[in-house]
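Engineer: Sequence and predicted structure below; questions after.
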Amino acid sequence: MGEESVDRSEGFGERLLGLLLDRARQLPPQLIAPLVAEEVARIGGRDLSILLQDYAQELLVPLPGRKLRVGQPEPMADSPAGQAFLRADVVEVPQAAGGVRMYLPLLDGSDQVGVMAVTLDAVADDDRRLLGRLANLVGDMLVTKNAYTDQFFLARRREPMTVSAEIQWSLLPPLTMSVPQVSVAGILEPAYRVAGDSFDYALNDNILHIAVIDAMGHDLDAAAMATIAIGAYRHARRVFVSLAEKYAFMDDAISRQFGPDHFVTAQLIHLNVATGEMELVNAGHPAPLLIRKNRVVRQLESATTLPVGFGGEPPQIREHTLQQGDRVLCYTDGIIEEHLAGGELFGEERLIRCVNRLSAEPSEGVRADLRRLSHTLKTERGGRTSDDATLFMIEWCGGAADHLAVLD
């Protein structure tokens, strides 16, 4: 198709996207990617690849399918695809044989799903506009169709996964959320064997609700406790208001189901994204770290509260006030209680040194920075993750949401 014959006008783009949306609605999941390849070809694109992140957040793996270019997985670090994914921005790479390879992030809201890669003879602003909108639509379609198939799960899975890990991944919300006032990101290790760690969040009006939990044990019992704890938390979040009531509801659910010998440690947070006011209940977790101006300035301590399931007294809620640009890092004890080669515990001081060192480097966003921290910590531990190890980061940017455009 000659360059001069390709229509990339605004009107053509709207018709193309509308046609894709109409056709995709009734297609089975395995035909979505070939359909996208057909539509990309209509604007002169070729060699379409759809790359999804693996569960360990180390690789972007190609989705197999007709009319797709299926190559080798691309590393999240040091690859154009990884740069587009982690920064949620388009990357363009001139090709030695001619043309430009475009890497476009596939977003579901603000959560990165993967990357769409396509080659064009030349790239103009009309191409960027149309392909950007197409990538947004493809991201939404992949998330929607994921509920009906195992195809995308199988592409992302790079090694055998335990039943417990399957349960935990099915519990999780999107790993990243970003709005003008606040961003969050979470990561679980070991990705294919995690059992009792989990997290959850929801942004309801100006209140960001967060829970980070660690159910005792390393097997299906831990996964079952985590499932009930997260289910009870979500139910309470949708019924009650206070952190104390959430804690009590989770405590009752775990104790009734599992008895007095089982427990779940938890951190429960309310963050007012307009004011930076934060409420914290810490039930048996290490204290979160407050990162301000690229340094850990202190641990966010709170009054002692028994883990969930022990039938303790109502929790004491600690209040903190964040400054614009502050980050809060929550983590489970698997991060600091890993034994190093000589038998020494990894410890909080070593964690803080790693956080400070990486925070001083240029930020690429919460998700990219948290992933880099997670992999750095794993390297510092000699590659070992014998217990569940979860990281969850919050960045508060502040300001009222009144300036956001509202559609009539």
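Structural biologist: Sure, I can see it.

Engineer: When you work out contacts or count neighbours from here on, use the C-alpha atoms and nothing else.
Structural biologist: OK.

Engineer: other SSEs contacting the longest helix along the chain?
Structural biologist: Ranked by number of residues, the top helix in the chain under DSSP state H is helix 125-146. On a contact count with 3 or more C-alpha pairs under 8 Å, 6 or more residues apart in numbering; DSSP states H and E, helix 125-146 meets helix 10-24, strand 100-108, strand 111-120.

Engineer: here's the one I want to compare it with:
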Amino acid sequence: MTDDANKLLPRILVVDDSVVERNLFVHMVAKWGYPVEFAASGQEAIQLVERHRFQLVLADWQMPGMQGTELCVALRQLDLGQYTYIILMSAQNDEEFLIKALDAGADDVLTKPVDGNELEARLQSAVRRIELQARLARKTNELAHAHDVIAHDLRAVSGLQRSFLPEAQSPFQGLNYQWLSVPSKYVSGDHLQVFELQRDVYGFYLLDVSGHGIPAAVKSMQLVQMFADRSATSIVFEGRLGSDGQRLVSRPRDVVARLNRLFQQTESDLSYFTMIYGVFNTANRQVSLCQAGHPSPLLLSAGKPANVLGRGGYPVGLFDFDDFEDIELTLGNEDALILYSDGVTEVLSASSEAFGEKRLLDFVNQQSSQGRWSDLPERIQMRVQHWGGSVIEQKGFEDDVSILMLAPRPGVLDQRDVVDADRQVPELVFRLQEIQANVPSSLPAKAGKSIVIVDDSRSFLRIFEAMLHSWGYTVHSAKNGHEALALIEKHQPDFVLTDWDMPGMSGIELCEQVRAQKQNAYTYIIMITGYASRDDLLNSLRVGADDFMTKPVNPSELKVRLKTAERIADLHTGLERRHTELSQLYEALQRDMREVSRIQRALLPKSKQYPWPFAIQTIYQPQGYVCGKQMGLLETQANEHGFFMLNMAGQDTATALQTMALARWFSMARATRVLFPVEETSSKIRRYLASPEQVLAQLSSISPSLKDEPPQFDLLYGLINLDQGTLLVAGIGDWAMVMAQPGFAPAFLGTNGEPGQALGVGQVIYQA
């Protein structure tokens, strides 16, 4: 029993009221290497099992106070979080007692006086089952923990995304809205927002990045960052002032055209996005909006059918021309505008029929005719959830669902106190993701257990086929071991019922071959024979059989033995199913994280040889998939290069998304104008380094999340001019650099060029 000295055997609890027999069994199992404790009664045994979670219980049947069968029933009712294997011992050896014991919950029964070899073989069989369960449970728990780590990370991303959604109640005079955002996963490629451009003028958008999950959320966050930008280089304003001295608000089609140029598909990024961007002037209720490949918005007017606006347009980033159009309209006093993502119309029914635009239009018209405007986004969500049925109930939406409804008058959209976290991320979104916390250790048994029966006797097969069919089993019959192996491989049965003595391949050889295949580890094997010696049968347990019976087989005994087998098989099936579901979910999360890692790496400068005397090499080694660090190289003009290194505290995905969004801004031409402005007094194009204070002010206007004092990020940026032989470097936060020049020892440069000092905020640390 102790071939592997390092093998950790399960603890055994011996339960017997006889001191002599108790000591005998304790000594016997301890000799085989098992940790062992004992109890003198059933009540004491229950307390010990509850306290110490024994996996094996060896109990006498006849005890005062509580019989062994009563102990079995009591133990099966305990919620132990694991399976406890119970072997009952009794001087009775009749079939009636055997059936009663197994029916009470015992896994095996031994006849007293107990044969040591048989007990050892039975324990080995039990240990094999326990180890299989423990191994799978351990893998599942490790998987659940790994999934939990990513899930916790993604919850932070979800929180970050939600922080950029509109306020629950409109803070704008003359503009009211309701909205709903339901990600298909933890995070969303959809986003919507309503924001102030200038007095009485507001921008709004609803965008949908192709794909789902974290990769789509990366681009979504980059777009959110751009629309939050109120700096001089913002995409929503023109680069000049109007006659009133205010910045000119860009037309929606011009904003979309700029985005189209900025987000053209590349070899490393084939994603695109659809959107509606609009401008609403509350003074005259004029709306101008651009539709870029997005579902057509709906215009609701009191007493009229909804009007479908727009002709579709084409997605942003898909084509390299900017032929976008604006839709102009004026909202009436009782009008409202509905924007939605295609996740609404693409919800499939049980028969795989899409909800579709016509059903949405019909539903909106029906609700409108009944005056139900105040909670229309929620009503639409409930309608499509009902259309999707049990699939949405169990797994959530296949695609992100977003709805934005706008109206000029408060009475049209009555604000209610229903807007909360559930509105943004309903519980159904997380139901599948949190499977590791909600799935019990033993799931319900699957319907219709299957059995392969193997015997060279046709009459035996015929009789047992009929009997097992009548008990509800799916039966596959084989006349020999070779046929049985083929059937087992094809049908993956729950149980194998095999004869011992067969021509060509014996039952024990069949058992060995079945166990040699990993996928058959949980198949429950019962050996049946009328000829084999007891030693042979014990040997069958050692090579992988789970139980044995002798011919002629008592149908009642077989029925309860199969019931016992089902109990054990259901436990393994439940664990296996849980493990499979978690594996699929974890692999999906890993795929998403690998894609985000690829996207982040694609933003890095490439190590390559430039024309002499300039070259670049980069090292980027995040601890996990992603990190809060990013760097970039900008060619400002011939023989001149700008560079930056950005560091935000944290290794989580939410930090990485913010870093990537900011790095995207840094890599654009408009960022070059901020970091490296041109000297206006020079006749030549000559750039200088913007002061850290100026850069920090610009960054604060680009993203509200960067306004913290002190800044919650570090930035090193510089300018190398090869013609002039100059290097300018400045920093925000804590930064340092090493200078290595031919003929000089490497120097660590800190604030004001003093070695070993930390950099201060807003310091130019090196100028050559």
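Structural biologist: All right, it came through fine. Computed from a predicted model, the values in this text were never measured in an experiment.

Engineer: Do you know the score for how well these two fit?
Structural biologist: The TM-score (TM-score structural alignment, normalised by the length of structure 1) is 0.52; 238 aligned residues with a C-alpha RMSD of 2.9 Å.

Engineer: could you say which helix or strand contains the spatially most central residue of structure 2?
Structural biologist: Nearest to the geometric centre of structure 2 sits residue 589, at 4.4 Å (C-alpha atoms, centre = their mean). Using DSSP states H and E, residue 589 of structure 2 maps to helix 555-602.

Engineer: Where in structure 1 does that helix fall?
Structural biologist: Mapping helix 555-602 of structure 2 onto structure 1 (TM-score structural alignment) gives no aligned residues.

Engineer: Please, where are all the strands along the stretch 251-400 of structure 2?
Structural biologist: For the stretch 251-400 of structure 2, strands defined by DSSP state E, counting those that start in this stretch occupy the ranges 273-281, 286-292, 298-300, 307-308, 326-330, 336-340.

Engineer: Please render these as JSON lines that adds mean neighbour count and distance to residue 541 of structure 2 to the earlier fields.
Structural biologist: Below are these laid out as JSON lines (neighbours: other C-alpha atoms under 10 Å; distance: least, C-alpha to C-alpha, whole Å):
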{"stretch": "strand 273-281", "mean neighbour count": "25", "distance to residue 541 of structure 2": "62"}
{"stretch": "strand 286-292", "mean neighbour count": "23", "distance to residue 541 of structure 2": "69"}
{"stretch": "strand 298-300", "mean neighbour count": "21", "distance to residue 541 of structure 2": "71"}
{"stretch": "strand 307-308", "mean neighbour count": "14", "distance to residue 541 of structure 2": "73"}
{"stretch": "strand 326-330", "mean neighbour count": "15", "distance to residue 541 of structure 2": "78"}
{"stretch": "strand 336-340", "mean neighbour count": "23", "distance to residue 541 of structure 2": "63"}
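
Engineer: Could you provide those strands in TSV, with additional columns for distance to residue 453 of structure 2?
Structural biologist: Formatted as TSV, the strands of the stretch 251-400 of structure 2 follow (distance: least, C-alpha to C-alpha, whole Å):
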stretch	distance to residue 453 of structure 2
strand 273-281	58
strand 286-292	64
strand 298-300	64
strand 307-308	65
strand 326-330	72
strand 336-340	58
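
Engineer: Could you say which one of those comes nearest to residue 188 of structure 2?
Structural biologist: Judged by C-alpha to C-alpha, the one of these that comes nearest to residue 188 of structure 2 is strand 273-281, at 12.7 Å.

Engineer: any residues touching the closest one, and which ones?
Structural biologist: Here strand 273-281 of structure 2 makes contact (C-alpha atoms under 8 Å, 6 or more residues apart in numbering) with 200-210, 251-252, 256, 286-294, 314-317, 339.

Engineer: All set now, cheers.
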